[in-house]
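J.: can you look at this prediction? I've put the sequence above it.
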Amino acid sequence: MLWELVLLGEPLVVMAPSPSESSETVLALVNCISPLKYFSDFRPYFTIHDSEFKEYTTRTQAPPSVILGVTNPFFAKTLQHWPHIIRIGDLKPAGEIPKQVKVKKLKNLKTLDSKPGVYTSYKPYLSRDEEIIKQLQKERYVASLMPLQKSISPWKSPPQLRQFLPEEFMKTLEKTGPQLTSRIKGDWIGLYRHFLKSPNFDGWFKTRRKEMTQKLEALHLEALCEEDLLLWTQKHTEVETVDLVLKLKNKLLQADREHLPVKPDTVEKLRTHIDAIILALPEDLQGILLKTGMT
């Protein structure tokens, strides 16, 4: 349940006896969805002196997507309207096995119980299972947004990734979703629909989109290297050849600046192409091009 709350970016308060327990618990929650990254805000040790104190304690608007760790008993009253609250008891002596933490419904409590437990009305989408993250990571739809490699032309800009359409993705789940093969039972469709609206999905998708875009740029660069560029220049004007050299130099700068996933020999091959093209040009142009675009 806690994994789902963090995954979906739900507002969560951790009430602990000490700053160290508060901080360790918040960081454990943030990291529990790894390898996905938590993209919302989190405060391992939040106090009444923090600038967002008024924003987080107000009842006039819904709590934001944030995980707070607190120790001040004052928060038991000012944050009791938050939908999900974890109360941590004192640490047990070494060797003593703690009792299982109970989940208590907030709607049945007028004020927060002082006992350790998870206070929430949240109903998990899925049953508990250690393999769930592996299942969630099998994302075929996003990979399908990548253009086919045969559509990459060295003489055109790299093709764009297809747009992510939530409803189109949800339709693919009906036929290929994890609910068909996973032993984990529950509302998989509901979990995905909720996850798509969370900051964690937005952050993950932006990262994934950047990786795929860089891959397209790398494939485009490799396609250029496979062409006989010197032969191409013989069929085109000096102006077009100079323009090509400048574009190729920009490609090299981009590969270095953005750390594109390009093989070292591909970069060397492109440099060799550039040198060969420049040497085939008149001397006055050679001097200009050798100094241009590499700073």
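T.: Yes, it's here.

J.: alpha carbons only for contacts and neighbour counts from here, please
T.: Will do.

J.: just the strands in the chain please.
T.: 12-15, 41-43, 66-70, 84-87, 103-104, 117-120 (DSSP state E).

J.: now render those strands as JSON lines, adding mean neighbour count.
T.: Putting these into JSON lines (neighbours: other CA atoms under 10 Å) gives the following:
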{"stretch": "strand 12-15", "mean neighbour count": "26"}
{"stretch": "strand 41-43", "mean neighbour count": "18"}
{"stretch": "strand 66-70", "mean neighbour count": "24"}
{"stretch": "strand 84-87", "mean neighbour count": "22"}
{"stretch": "strand 103-104", "mean neighbour count": "18"}
{"stretch": "strand 117-120", "mean neighbour count": "20"}
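
J.: for comparison:
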Amino acid sequence: MDLSMTEQKNICFTAFPDSNVFEVGDQVFNIRVKASTSKFAVSGPTAEAGFLYGYVFFRQKKDSTIRRGYFQKSLVLLSQHPFVGLFPRLISILGPSYFELGQPMLEAACMNIAQWVAPEEGKILDLPFLGRLLQVELPTAFKPQLLETTPFDMNKLKPDLQIMASLPVNGLYHHFKDILKDLWLLWELMLLAEPIVVMAQDPSVCSEAVVSLVDIINPIPYCGDYRPYFTIQDSDFKSFVNKNKPLSSLHGPLAKKTKPGVGGKSNMLYSFVQGVTTKRKSTIARDRDLIKMLTEATVRGYPPDWVLNNILRRHFVDLTEKFLVPLNRYFTTLIPVKIPANGDVPRLKPFQTDQFMKSLKEHGPQLPLKSTFKTRTSTTDPTKELYSQFLKCGNFATWLQQRTLKAEQEIMKRRSKQ
């Protein structure tokens, strides 16, 4: 792989936890690193071009023969695909075998992977790997993976063998079940591409929490440069950690005792103190019935986490879809109605903020607003303000680009059928 020395160092440092928060044991986590000079990275999906994803198995155990007193080593699987459900599972299988038996296990794993068919959106693959047969559903772009749409039998699901490739092993519910009430605020922060710092007690929790937040606004594609796990050794550290206003991004440093000053207006999520620190006042109402149901299920210990995670994710998918209703309604008015069989292909009308706001006022939103906004007399319309902020952020530009491309493809398809 044609990685520069800087890129190689970034991968090595990021795959090695820089905070000794546990004495012995294994950690499985994922990283996202810039690899702009690598043809392998650039050949990935357009939205992910220039990045590589690393899936890490890190082992630490006491060893008096080593100067530091510990054996510490990481095995990293690199890919151009953000398959945070599939590849962590692979590395969790390979890691222990590799450290026990050495190079032959690595060669066997590579031979297995080399025989796999090429990935294809939405396809179900049977992937043999080190004596196991994994059934894997690959994601479709801008379409959330949910149990309701998967071909797997929900009542007989085997999460270790039947995998939705875009979902982390534990996920949103597992990492946020103690602070469920904060998720609606986090949804707004992610929706508006606000910079967020996630701090956690270990890289596994940190990386899964970050990718779960990136997924929370699905099917809106997140525009930011997020880092599931981030260390001070990363060459981009100084560009993130400074006195300037931070870029729209979400990343997760590990160091528990350090509070990096990522600009002056960052939102900080300290998972080890169970809370979110931010100056933003949320607009969207929490679903109290959902919170109650999930809380009771947590205490009861049933149904299993993967079912509760699906329920929670589906709620935010529905919330994001409700948010998109006015945008999709207005966007359809930009698509030409008549498609001539000959001559120039008609172009979409430009998106005009004032016209969208007029449409929003006329038809209204479908969002569940907090009761304080419904009762108080204020000159500020919270719904209008939320959409206004969204139209100014990178997530809107990414969504509009994706929506435009899809509409143009549909126009060409209609024209070819005439």
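T.: Looks like it came in fine. These numbers were taken from a predicted model, which means no experiment stands behind them.

J.: thinking again about what came up before, for the strands of the first structure, which one sits closest to Glu240 of the first structure?
T.: Glu240 of the first structure lies closest to strand 41-43 among the strands of the first structure, at 50.4 Å (CA to CA).

J.: just checking, what packs against that closest one?
T.: Applying 3 or more CA pairs under 8 Å, 6 or more residues apart in numbering; DSSP states H and E, one finds that strand 41-43 of the first structure makes contact with helix 19-31, strand 66-70.

J.: which position in the second structure aligns with Gly117 of the first structure?
T.: In the second structure, the residue paired with Gly117 of the first structure is Gly275, using TM-score structural alignment.

J.: its match contacts Met199, correct?
T.: No. Using CA atoms under 8 Å, Gly275 of the second structure makes no contact with Met199, being 10.6 Å away.

J.: what's the overlap in contacts for those two?
T.: Residues touching both Gly275 of the second structure and Met199 (CA atoms under 8 Å, 6 or more residues apart in numbering) are Leu269.

J.: now the strands of the first structure in JSON lines, with distance to Leu285 of the first structure?
T.: Shown next, in JSON lines, are the strands of the first structure (distance: least, CA to CA, whole Å):
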{"stretch": "strand 12-15", "distance to Leu285 of the first structure": "64"}
{"stretch": "strand 41-43", "distance to Leu285 of the first structure": "54"}
{"stretch": "strand 66-70", "distance to Leu285 of the first structure": "58"}
{"stretch": "strand 84-87", "distance to Leu285 of the first structure": "68"}
{"stretch": "strand 103-104", "distance to Leu285 of the first structure": "75"}
{"stretch": "strand 117-120", "distance to Leu285 of the first structure": "72"}
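
J.: ok, which of these comes nearest Lys269 of the first structure?
T.: Closest among the strands of the first structure, once you apply CA to CA, is strand 41-43, at 44.9 Å.

J.: would you mind finding the match for Leu186 of the second structure in the first structure?
T.: So, by TM-score structural alignment, Leu186 of the second structure is matched to Leu2.

J.: so how many other residues sit close to that match?
T.: 17 (other CA atoms under 10 Å).

J.: wait, which of the strands of the first structure is closest to Leu290 of the first structure?
T.: Closest of these to Leu290 of the first structure is strand 41-43, at 48.4 Å (criterion: CA to CA).

J.: what range in the second structure matches that closest one?
T.: Mapped onto the second structure using TM-score structural alignment, strand 41-43 of the first structure spans residues 225-227.

J.: please list all residues in contact with the corresponding residue of the first structure for Val211 of the second structure.
T.: Counting by TM-score structural alignment, Val211 of the second structure corresponds to Leu27 in the first structure. Contacts were defined as CA under 8 Å, 6+ apart; by that measure Leu27 of the first structure touches Pro44.

J.: related to what we said a few turns ago, give the burial count for the residue nearest to the match of Leu186 of the second structure when sequence neighbours are not counted, as a bare number.
T.: Nearest in space to Leu2 of the first structure, with sequence neighbours left out and distances taken as CA to CA, 6 or more residues apart in numbering, is Leu29 at 7.6 Å. Counted with other CA under 10 Å, residues neighbouring Leu29 of the first structure total 21.

J.: could you do Lys269 of the first structure as well?
T.: 15.

J.: repeat that for the one 3 residues further on.
T.: Residues near Thr272 of the first structure, counting by other CA under 10 Å, number 13.

J.: same check on Lys349 of the second structure?
T.: Neighbour count for Lys349 of the second structure, taken as other CA under 10 Å: 12.

J.: roughly how far does the residue lying closest to it once chain neighbours are set aside sit from Ile411 of the second structure?
T.: Nearest in space to Lys349 of the second structure, with sequence neighbours left out and distances taken as CA to CA, 6+ apart, is Leu334 at 4.7 Å. Distance, Leu334 of the second structure to Ile411 of the second structure, by CA to CA, to the nearest Å: 12 Å.

J.: swap in Val76 of the second structure?
T.: As judged by CA to CA, Val76 of the second structure and Ile411 of the second structure stand 44 Å apart.

J.: over to Gly275 of the second structure?
T.: From Gly275 of the second structure across to Ile411 of the second structure, the span is 47 Å (CA to CA).

J.: pretty sure the residue nearest to Leu2 of the first structure is touching Met1, no?
T.: No. With contacts counted by CA under 8 Å, Leu29 of the first structure stays clear of Met1, the gap being 11.2 Å.

J.: sorry, back to before: how about the residue nearest to Leu2 of the first structure, what does it touch?
T.: Counting by CA under 8 Å, 6+ apart, Leu29 of the first structure touches 2-3, 6.

J.: for Phe57 of the second structure, see how far away the match of Gly117 of the first structure is.
T.: From Gly275 of the second structure over to Phe57 of the second structure the distance is 28 Å, taken as CA to CA.

J.: ok, Leu213 of the second structure next?
T.: Leu213 of the second structure is 22 Å from Phe57 of the second structure, by CA to CA.

J.: how about the contacts made by Arg87 of the first structure?
T.: Contacts of Arg87 of the first structure by CA under 8 Å, 6+ apart are 14-16, 114-119.
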